[in-house]
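# compute the structure for the input listed below.
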Amino acid sequence: MNLLALLDLASVFVFALTGALVASRQQLDIVGFIFIACLTAMGGGTARDVLLQRDEVFWIANPIYVAVAGTAAVLVFFTAHKLESRMRTIIWLDALAVAIAVPVGVGVARSLGAEWPVLLMMGMVTACLGGLARDVVCNEVPLILKARDLYATAALAGAAANILVYEVVASRPFAALAAGLVTFGLRAGSISLGWRAPGYRHEPPRS
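The predicted structure follows:
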């Protein structure tokens, strides 16, 4: 199994944990846990593969991803009550999952010969859409839309770091590492230190 596949499995597992934790906040049954976990874990990658017109969507080509997401859901179903703060755990696990997913999205697009604007978009799509779907379906305020938190911005910066490092050293592992570190670093700074992106400020039209 290559690096890209390992990272994809890791992002699926961690995203599935967040999905199941959100399901626990909604007090869903075990089937609901598994559904939300799979939606979260595979939503971004599914959108990526459809947009890139891959031969098969990744989890259809290899159902091990469904098994991994389901296992994470069952694990959370029996252990979520032991967590002191499920919301804080969701936020940090989500940050980790985004940091793993960004280099996966860029890597998949690169393997198909995509140009750099597509690499940027696929890094963001893979990292952000699953969590957005999770929060919308569970009637939670999407993490990506909370205030001006560095979320999509962190994913974009991570994808850009991947592209730049790959151009310099032509090493996919180093590029993936750079993407993960930049994404997680910005997201962690936003969570812990209150880093924010500049927001739109409305000014009344001049008379």
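
# contacts and neighbour counts: CA atoms only from here.
OK.

# what residues sit buried inside the top helix by length along the chain?
Identified as the longest helix of the chain according to DSSP state H is helix 86-111. For helix 86-111, burial by neighbour count (16 or more other C-alpha atoms under 10 Å) applies to 86, 90-110.

# which is the succeeding secondary structure element to that helix?
Downstream of helix 86-111, the first helix or strand assigned by DSSP states H and E is helix 116-137.

# show me what that next one is packed up against.
Under the contact definition 3 or more C-alpha pairs under 8 Å, 6 or more residues apart in numbering; DSSP states H and E, helix 116-137 sits against helix 3-25, helix 30-52, helix 86-111, helix 152-169.

# can I get those in CSV with distance to residue 61?
Formatted as CSV, those follow (distance: least, C-alpha to C-alpha, whole Å):
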stretch, distance to residue 61
helix 3-25, 12
helix 30-52, 11
helix 86-111, 14
helix 152-169, 25
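
# what about the ones you listed, which gets the closest to residue 120?
Minimum separation from residue 120 across these (C-alpha to C-alpha) falls at helix 152-169, 5.4 Å.

# sequence B follows; please return its structure for comparison with A:
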Amino acid sequence: MFETVTTLLDWLGIVVFAVTGALVASRKQMDIVGFAMLGTATGIGGGTLRDVLLGLPVFWVHEPAYLATCVVVAGVAFFTAHIPHSRYKALLWLDAIGLALFAVTGAEKAVLAGANGIVAVAMGVVTATFGGIIRDLLGGEIPVILRREIYVTAALIGAVTFVVLMAFGASRELSTAAGFIIALLVRAAALQRGWSLPRYRPRPGQGDN
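Predicted structure coming up:
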């Protein structure tokens, strides 16, 4: 039963991220091919890099339905992207959901592949963020990881929560739910309150006095 739930979460994350890619394409007034390209790159980009780094078969190569879904979702968005009152706001919140989903499903796939905890956390972060980076670069946007609000940190916290709970013997159901909820709450709070980590501030070096 839980295998079905995690598979559904993975599919949901791909659909959500594909939508965010399509919304960026709409903001840039791209044609339908541009929609498909950004939707696909965003939906499967993080998972592709994760599988390559783990030495696993790339998931969408063996299950082309993932690729087809991204294309279909982007195609639907081409005709409906004008509906949201604020596409940028919708983009940010959908991206937050995708981030939280992929942080835990990416970490879980690494754990199931036999990776240690540190690697699993890294794979959760990669899965959650790499698709968004590709989306923003292709769409000519400032990459979301370079914006002030906490982003990568939210994925990191979600992945760490999942891995730590699993290490202490918690069920996969509890670990997945907790990791997702915490990652989403952190990212949501960052969006609402403008949270950011302390930044480096230049200061005189020893030879500058």
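
# superposing both, give me the TM-score.
Once superposed, chain against chain, the TM-score is 0.95 (TM-score structural alignment, normalised by the length of structure 1); 205 aligned residues with a C-alpha RMSD of 1.1 Å.

# which among the helices and strands packed on helix 116-137 of structure 1 is found nearest to residue 199 of structure 1?
Of all these, it is helix 152-169 that lies closest to residue 199 of structure 1, at 12.1 Å by C-alpha to C-alpha.

# by how much does the very next helix or strand once past the closest one deviate from structure 2 on average?
Next helix or strand after helix 152-169 of structure 1 toward the C-terminus (DSSP H and E): helix 172-193. Superposing on structure 2 and averaging over aligned pairs (mean C-alpha distance after the TM-score superposition for structure 1), helix 172-193 of structure 1 comes out at 0.7 Å.

# thinking again about what came up before, and of the helices and strands packed on helix 116-137 of structure 1, who's closest to residue 188 of structure 1?
Nearest of those to residue 188 of structure 1, taken as C-alpha to C-alpha: helix 86-111 at 7.1 Å.

# and that closest one, which stretch of structure 2?
Mapping helix 86-111 of structure 1 onto structure 2 (TM-score structural alignment) gives residues 87-112.

# one step back: what helices and strands are in contact with the longest helix of structure 1?
helix 3-25, helix 30-52, helix 116-137, helix 152-169, helix 172-193.

# that one against structure 2, how far on average?
Superposed on structure 2, helix 86-111 of structure 1 shows a mean distance to its aligned partners of 0.5 Å (mean C-alpha distance after the TM-score superposition for structure 1).

# mind checking how far that helix is from the chain centre?
Distance, stretch centre to chain centre, for helix 86-111 of structure 1: 4 Å (C-alpha atoms, centre = their mean, to the nearest Å).

# just want the angle from it to helix 152-169.
Relative orientation of helix 86-111 of structure 1 and helix 152-169, computed by axes from the mean of the first three to the mean of the last three C-alpha atoms, to 10 degrees: 40 degrees.

# returning to what we had before: looking at the helices and strands packed on helix 116-137 of structure 1, which is nearest to residue 131 of structure 1?
Set against residue 131 of structure 1 and scored by C-alpha to C-alpha, these come closest in helix 30-52, at 5.4 Å.

# list of residues touching that closest one?
With C-alpha atoms under 8 Å, 6 or more residues apart in numbering as the contact definition, helix 30-52 of structure 1 has outside contacts at 11-20, 23-24, 56-59, 66, 69-70, 72-74, 77, 105, 109, 122, 125-131, 133-134.

# got it, and stretch 170-178 of structure 1?
3, 103, 104, 107, 158, 161, 162, 163, 164, 165, 166.

# run the chain-centre distance for it.
With C-alpha atoms, centre = their mean as the basis, stretch 170-178 of structure 1 stands 18 Å off its chain's centre.

# again, but for stretch 29-49 of structure 2
Relative to its chain's centre, stretch 29-49 of structure 2 lies at 13 Å (C-alpha atoms, centre = their mean).

# repeat for stretch 187-197 of structure 1
Put simply, stretch 187-197 of structure 1 sits 17 Å off its chain's centre (C-alpha atoms, centre = their mean).

# that one maps to which residues in structure 2?
On the basis of TM-score structural alignment, stretch 187-197 of structure 1 is assigned to residues 187-197 in structure 2.

# what residues sit buried inside the matching stretch?
For stretch 187-197 of structure 2, burial by neighbour count (16+ other C-alpha under 10 Å) applies to 187, 188, 190, 191, 195.

# show me what contacts the last one?
Spelled out, that is residue 195 of structure 2. Residue 195 of structure 2 touches 148, 149, 150, 189, counting by C-alpha under 8 Å, 6+ apart.

# how much space is there between the nearest residue to the first one once chain neighbours are set aside and residue 38 of structure 2?
When the adjacent residues along the chain are set aside, residue 148 of structure 2 lies closest to residue 196, with 5.6 Å between them (C-alpha to C-alpha, 6 or more residues apart in numbering). Counting by C-alpha to C-alpha, to the nearest Å, the separation of residue 196 of structure 2 from residue 38 of structure 2 is 27 Å.

# so for residue 81 of structure 1, which of the helices and strands packed on helix 86-111 of structure 1 sits nearest?
Smallest distance to residue 81 of structure 1 across these (C-alpha to C-alpha): 8.4 Å, for helix 3-25.

# which residue range of structure 2 does the closest one align onto?
Counting by TM-score structural alignment, helix 3-25 of structure 1 pairs with residues 5-27 of structure 2.

# just how off-centre is the matching stretch within its chain?
9 Å.

# buried residues in it?
Neighbour counts over stretch 5-27 of structure 2 (16+ other C-alpha under 10 Å) mark 6, 9-26 as buried.
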